[in-house]
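A.B. asks: Build me a structure from this.
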Amino acid sequence: MNLVFVESNTTGSGMLAFAGARALGSTPVLATADPSRYAGLAETGVRVLACDTNEGDLARVLRDELGEIAGVTTTSEFYVTTVARTAGELGLPGNPPEAVAACRDKGRMRRILAAERLPSPAFEVITPDDDLERQVQATLARIAMPCVVKPVDDTGSLDVVLCTTSQEVLAHCRKLLGSTVNVRGQRSSGTALVEGYLNGPEFSVEMLSARGAHRCVGIVAKQVTPPPSFVECRHVFPAPLDDDAARTLAQTACRALAALGVTDGVTHVEMKLIDRRGYVVEVNARPAGGMIPQVIRTSCGFDLVEAHLRLALGLPVPPLPEIFLPAGIAFLLAHDPPPDAVLAEIGGVEHALALEHVDAVTVTAAPGSAVRHARSSYDRLGHVIAHAPDHARLHGTLDAALDLLRPVLRQPMGVR
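C.D. replies: Modelled structure (predicted):
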């Protein structure tokens, strides 16, 4: 029974999903254009099918090469539309392709949610089809500063920037409109989304859907770096919210999924809570990244990745959790690194791992990697996962562990 992964996250839940597929009695198959992208792939025992995953008739390739296929899935945001289309063509479980496409295109998502009268910021999509300066001028006549400018089809907080002047908006829109491909070699839309800045605490609502029925697994409290970039640097589960606030976020997430046409699978709905109203930031039609599934499993034993795989295979999912222990992850970032810095090593890992309540300390940046001030999730150096009896002690444990981790930086030969 083949379960096909159309590409994957290169770390975290992406690689763990292969073992999860095998535990469910299926044979994991990674369809990828570049097997070398996945460090440690050989150790997973996954079958690798080298093929074009960005263009062409993937359903035909899978039928010809694999024969019997039980499901098609991915943990990568870049390939959720490909998976929905391919699963539909093969008659396998999955979301309607048009629903997933609406989730991937943040401009289309904004239009749909606003039409359904969900709380929304003012927004405008900037396209390459018209005069850029004129578009920006008209946009800023109705959207107050500061505003957020982002690509409509990227992920990992990449190129999401808070702008405070019209010159910054124009420059960042020009950069985004000039982009032709993303980090996976896919053609990018070359459009930008400008929207009002939602100034409030940020959360993610982890949702589980089957045949159009939407349920909330739980809510994660998120911390991000200060503007202008918004790099997620800490996740805590469950979020310390009162019942009314949690209900508001969960109900808004359900309304958003219904409006977008999502019917099945695990989804990651990023939101802000402002004046007791839930504002959707974006909807991701796949499990959360940032090791959130591992944090949730640490908290309550529920495995979001397993649920994701079960739904892709058409299998029932376990009951939702009812008992939660505070758990969280904190990411190691470089603070004010010198220009052209590269990573030599990260010290203090053993000391951080020895702290009470620390479950894991992981270095994700390889020696020799370029190190810069964090602008996206790709700039994280590592992370700590911990649990504690209460949220205060959890934050204290995460802070203490991060304080023990010491990135050692160097500059390349010849750089002074």
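
A.B. asks: going forward, measure contacts between C-alpha atoms and count neighbours the same way
C.D. replies: Fine.

A.B. asks: got the contact list for V205?
C.D. replies: By C-alpha atoms under 8 Å, 6 or more residues apart in numbering, the residues touching V205 are C216, V217, G218, I219, V220, L249, A250, A253, H268, V269, E270, M271.

A.B. asks: Now do it against L241, distance only.
C.D. replies: According to C-alpha to C-alpha, to the nearest Å, V205 and L241 sit 12 Å apart.

A.B. asks: Before we compare anything, build this one as well:
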Amino acid sequence: MNRTAASRRLLMVMPYSQFVRKAAEAGFEVWAIWDPSLREQAYLDEVAAHAQELLLTDFGDEAGLRTLIAETVRAHGIGTVLHLGAEESMPPALAEAEALGVSPNPAAAVGALNDKAAMRALLAARGLSPVRSRTAGTAEEAAAAVAGLPLPVVVKPARASGSRGIALIRDADDLGEWTARVTEAGLAGPYLVEEYLEGPEYSVETLSADGEHHVIGITAKQTTGAPFFVETAHIHPAPLGPDERAALHAVVIGLLDLAGYRFGPAHTEVVLTAHGPRIVESQTRLGGDRIPLLIETASDYDIEAAIFRTLAGAPVEPPAPRHTASVGFFLLPAGRLESVTGLDAIRALPFVHVLHFPFRPGDELPPTTSSATRHGYVVVDAESPAEARGRIARVRGLLRANVREAALTTTPKGALR
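C.D. replies: Predicted coordinates:
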């Protein structure tokens, strides 16, 4: 891929600090746009340290964001605009980048993947990964859609992420609880109502270049199950047979082809049902829950750096895992943390790569209703999935948290993902 001087000038919207650093290390001059209300000043300073300029705006002001993108592109001769952050601010950023001719992806392709209802409609139109589903504009319409499908069904906002607003509906009580929860959280429609998919869950990470899609890795997921389906642990690489792996590759690459996705990472969640793989959702970003670190721990492959190497013209070379890596999340009772011990002992374990426990005695632990309300995590390496599970269990056994539990409420509260 021939790169001009302009194409080495990169504008990133909502770039995490390591993205700016790794883009600069790949030879790009980076301009960054952030909403200062979303991050503390120290974090924004990290972003600015490797950027030509850090520009601040309100992501909720779509017209203002588009104007800032256009002015920055024209003022500095920028060749590419990337948005690899949260999906909510992607539509205006990508629409403006496409209008300026500096987006590596059609805005419609990104929209088709990030919007769960649009993705489901795209798959249904082509007969790929068939799932019975209905869309609804309001919670009342969602209730009617639930009545039109055999129970149980899953209902969720079409444009939210991180398990926010997701629920398994088995009866009228479940539907009432879900309606109250999304109303309280301000999670507006449209909503997607679809059949409940039974089977093991996987996250498939891909990196696309010039419309060719490369599977970088597959991660096995564990969740709490109903009602919130919050992830409790991941193992990478997923223990799969060749046929299962090939089936997951095929369905995910098929989706990316249908959407017309051209460049960048994608994170696609799939359930391997008795009838074959069924796609749950996809996002045009890297997976959360420290999946990039799991890939790097297992394979010595930095998928974040690979994005920018690929943008600079290098071929994509998927890694071959040499170890097993796992992340285990802490789900403690909700209430006031009275004391905690074992953190130093956990950090001293030779197989622990990262320990994250952001609470101190006196802090309130929220109920775990989404990925954002879990209580920390640990990342370990191992030589097999069984050893990884054992090491996660050992860490959880060492963490001793004394929590004065909160009184139960009828509607769980907390920061929803």
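
A.B. asks: Any idea what the TM-score comes out to?
C.D. replies: The TM-score (TM-score structural alignment, normalised by the length of the first structure) is 0.85; 391 aligned residues with a C-alpha RMSD of 2.7 Å.

A.B. asks: Turn the contacts of V205 of the first structure into TSV, columns for neighbour count.
C.D. replies: Output for those, formatted as TSV (neighbours: other C-alpha atoms under 10 Å):
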residue	neighbour count
C216	20
V217	19
G218	20
I219	25
V220	24
L249	26
A250	25
A253	29
H268	21
V269	28
E270	23
M271	27
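
A.B. asks: Stretch 295-310 of the second structure: how far from the chain's middle?
C.D. replies: Here the centre of stretch 295-310 of the second structure is set off from its chain's centre by 16 Å, with C-alpha atoms, centre = their mean, to the nearest Å.

A.B. asks: sorry, that was for stretch 141-153 of the second structure
C.D. replies: Put simply, stretch 141-153 of the second structure sits 27 Å off its chain's centre (C-alpha atoms, centre = their mean).

A.B. asks: Okay, helices next: where are they in the second structure?
C.D. replies: All helices of the second structure, identified by DSSP state H, fall at 17-25, 41-49, 62-76, 90-100, 107-114, 116-126, 139-147, 172-185, 242-259, 291-299, 303-311, 343-347, 385-398.

A.B. asks: Could you dump the ones you listed into CSV with distance to P319 of the second structure added?
C.D. replies: Listed next are the helices of the second structure as CSV, based on distance: least, C-alpha to C-alpha, whole Å:
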stretch, distance to P319 of the second structure
helix 17-25, 19
helix 41-49, 28
helix 62-76, 34
helix 90-100, 29
helix 107-114, 25
helix 116-126, 28
helix 139-147, 42
helix 172-185, 40
helix 242-259, 15
helix 291-299, 6
helix 303-311, 10
helix 343-347, 28
helix 385-398, 18
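
A.B. asks: can you tell which of the ones you listed is closest to T284 of the second structure?
C.D. replies: helix 107-114 (6.4 Å; C-alpha to C-alpha).

A.B. asks: Aligned counterpart of A354 of the first structure in the second structure, please.
C.D. replies: Under the alignment (TM-score structural alignment), A354 of the first structure maps onto A348 of the second structure.

A.B. asks: Could you do E89 of the first structure as well?
C.D. replies: Looks like E89 of the first structure aligns to A99 there (TM-score structural alignment).

A.B. asks: Tell me how many other residues crowd that match.
C.D. replies: 12 (other C-alpha atoms under 10 Å).

A.B. asks: could you list every residue that touches it?
C.D. replies: Neighbour list for A99 of the second structure: empty [criterion: C-alpha under 8 Å, 6+ apart].

A.B. asks: what separates it from H353 of the second structure, distance-wise?
C.D. replies: According to C-alpha to C-alpha, A99 of the second structure and H353 of the second structure sit 43 Å apart.

A.B. asks: Repeat that for V155 of the second structure.
C.D. replies: Counting by C-alpha to C-alpha, the separation of V155 of the second structure from H353 of the second structure is 36 Å.
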